[in-house]
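A.B. asks: no FASTA, just this:
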């Protein structure tokens, strides 16, 4: 997948546990874990906003685009 979620990196920088972040964002541990482990297919902007607020960061601190070498460039 081209989008990588670096949530674990930001959580470590802020010394925040998954449980603490889940409580601050009002999201289940299971859903937050799916996001943290790059298993999510989508994320709502409201959720991303709440995560950024709780971690005092920007969306670009959490989300990263990595080009997939197998796909090359595609025009959509």
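C.D. replies: Alright, I've got the coordinates. Please read these numbers as outputs of a predicted model, since none were measured by experiment. Numbering: from 1, shown residues only.

A.B. asks: only C-alpha atoms for contact and neighbour calcs from this point on.
C.D. replies: Noted.

A.B. asks: how about the strands in the protein?
C.D. replies: 3-5, 63-65 (DSSP state E).

A.B. asks: And the first one, what does it pack against?
C.D. replies: It stands for strand 3-5. strand 63-65 (3 or more C-alpha pairs under 8 Å, 6 or more residues apart in numbering; DSSP states H and E).

A.B. asks: want to compare, so here's the second one:
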């Protein structure tokens, strides 16, 4: 997945645990863990906004676009 989730980085910068964030945002620890691991298929804007408010950050601090793993395989460019 070309979207990289940097939630663990922001948690470390803010010296906050995932459990504390879950409580502050009102989301289950399991759902935050899925987001943190990058396995989430979607995130609601309201959830993203609540996370940003709790961590005092911008959405771009949490999410970044990276290369698609399929594009990195040898021969993926058709040569």
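C.D. replies: Right, received. Where do you want to start? None of these values were measured; they are calculated from a predicted model.

A.B. asks: What would you report as the TM-score here?
C.D. replies: Overall, the chain-to-chain superposition scores 0.90 on the TM-score scale (TM-score structural alignment, normalised by the length of structure 1); 72 aligned residues with a C-alpha RMSD of 1.2 Å.

A.B. asks: So for residue 18 of structure 1, which of the strands of structure 1 sits nearest?
C.D. replies: Of all these, strand 3-5 sits nearest to residue 18 of structure 1, with 14.3 Å by C-alpha to C-alpha.

A.B. asks: mean per-residue distance, that closest one to structure 2?
C.D. replies: In the superposition against structure 2, strand 3-5 of structure 1 averages 0.5 Å from its aligned positions (mean C-alpha distance after the TM-score superposition for structure 1).

A.B. asks: so where is that strand in structure 2?
C.D. replies: Mapping strand 3-5 of structure 1 onto structure 2 (TM-score structural alignment) gives residues 3-5.

A.B. asks: just how off-centre is the matching stretch within its chain?
C.D. replies: On the basis of C-alpha atoms, centre = their mean, to the nearest Å, stretch 3-5 of structure 2 sits 6 Å off its chain's mean C-alpha point.

A.B. asks: returning to what we had before: would you point to the one among the strands of structure 1 that's packed deepest?
C.D. replies: Greatest average neighbour count among these goes to strand 3-5 (a mean of 17), per mean count of other C-alpha atoms under 10 Å.

A.B. asks: May I see the strands of structure 1 arranged in CSV, with distance to residue 30 of structure 1 as well?
C.D. replies: Formatted as CSV, the strands of structure 1 follow (distance: least, C-alpha to C-alpha, whole Å):
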stretch, distance to residue 30 of structure 1
strand 3-5, 16
strand 63-65, 19
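
A.B. asks: Looking at the ones you listed, which is nearest to residue 37 of structure 1?
C.D. replies: Using C-alpha to C-alpha, those put strand 3-5 closest to residue 37 of structure 1, at 7.6 Å.

A.B. asks: Alright, that wraps it up for me.
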